[in-house]
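Colleague: quick one, what's the 3D model for this:
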Amino acid sequence: MDLLFRRYASPMILLDQVVSLGCLSKFVKDLMVIYSKEEEHRTAWDLYLHQDSLSESYSEFRRRIGLDDAIAAIDSEPNDEKEDLNGIIEKSKKTLKNFGLSGSHSQ
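Modeller: Coordinates of the predicted model:
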């Protein structure tokens, strides 16, 4: 409960809603995942600040100690998704440019 009172002014309302929706288990699991990630970040930040030299960035430090393997994998992947997104945006712009309202009244 303390985790909820730290985050929400009135967690009882939230819990009532979660229980009424029947997803208390998922809510608790998600809350624990968020809490453990925050604790991991706080611990890593404290370690980073208390090391002998700050010759590397915080993200490099996290990679070096193995906390951001997922970020390292994402950085090494090709950026196809961004290109796809740019294509979608351009296609949408063309569609909107060619879009005309029929039956509009001009006076």
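
Colleague: drop to CA atoms for contacts and neighbour counts, all remaining ones
Modeller: Noted.

Colleague: Three-state assignment for residue 33, please.
Modeller: In three-state terms, and counting by DSSP: H, G, I helix; E, B strand; the rest coil, residue 33 is helix.

Colleague: outside of stretch 63-72 itself, list whatever touches it.
Modeller: The contact list for stretch 63-72 (Cα atoms under 8 Å, 6 or more residues apart in numbering) reads 59, 62.

Colleague: one more, so I can put them side by side:
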Amino acid sequence: MLFKRYANPMIILEQMIRTQRFSEFINEFVRIQNEELEDRTQWEFWLHRVFDKSWAQFLEAVEGNSSGVEKMPTQDELEHTVMESKKIFSDFCLS
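Modeller: You can find the predicted model right below:
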């Protein structure tokens, strides 16, 4: 990947090693590559699979879901789910 971005990556690698920033450079390079891959994948997915939203709407929906924080269910929601599950299980009949 370095050769795609830099004509001669050995010069920049040597400089990063000399200044003791090689690890930082590699970490940043990998982060940028991952972001570009994610952006490209999202674009391809939207282009070929999503027909009912604009690009901005799609990004808003994706970024809203990727916050990583899910809302914990309330006690009432948990009880309701358990009761519904019990009802389904009690109504189940093999014959």
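
Colleague: what's the TM-score here?
Modeller: With the length set by TM-score structural alignment, normalised by the length of structure 2, the two chains reach a TM-score of 0.62; 67 aligned residues with a Cα RMSD of 2.1 Å.

Colleague: for the residue nearest the centre of structure 1, what are its contacts?
Modeller: Among the residues of structure 1, the smallest C-alpha distance to the mean C-alpha position (Cα atoms, centre = their mean) belongs to residue 34, namely 10.7 Å. Contact analysis of residue 34 of structure 1 by Cα under 8 Å, 6+ apart lists nothing.

Colleague: got it, and the one 10 residues further on?
Modeller: For residue 44 of structure 1, the contacting residues are residue 62, by Cα under 8 Å, 6+ apart.

Colleague: quick one: what's aligned to it in structure 2?
Modeller: Mapped onto structure 2 by TM-score structural alignment, residue 44 of structure 1 lines up with residue 42.

Colleague: which residue in structure 2 aligns with the residue nearest to the centre of structure 1?
Modeller: If you follow residue 34 of structure 1 across to structure 2 using TM-score structural alignment, you land on residue 32.

Colleague: also residue 22 of structure 1?
Modeller: Using TM-score structural alignment as the criterion, residue 22 of structure 1 maps onto residue 20 of structure 2.

Colleague: what is the burial count for that match?
Modeller: By the other Cα atoms under 10 Å criterion, the neighbourhood of residue 20 of structure 2 contains 11 residues.

Colleague: helix, strand, or coil at it?
Modeller: Here residue 20 of structure 2 takes the coil state, with states given by three-state DSSP.

Colleague: where's it relative to residue 8 of structure 2, distance?
Modeller: To residue 8 of structure 2, residue 20 of structure 2 is 19 Å away according to Cα to Cα, to the nearest Å.

Colleague: residue 57 of structure 2 too?
Modeller: Using Cα to Cα, which is the criterion applied here, residue 57 of structure 2 is 40 Å from residue 8 of structure 2.

Colleague: alright, I will stop here.
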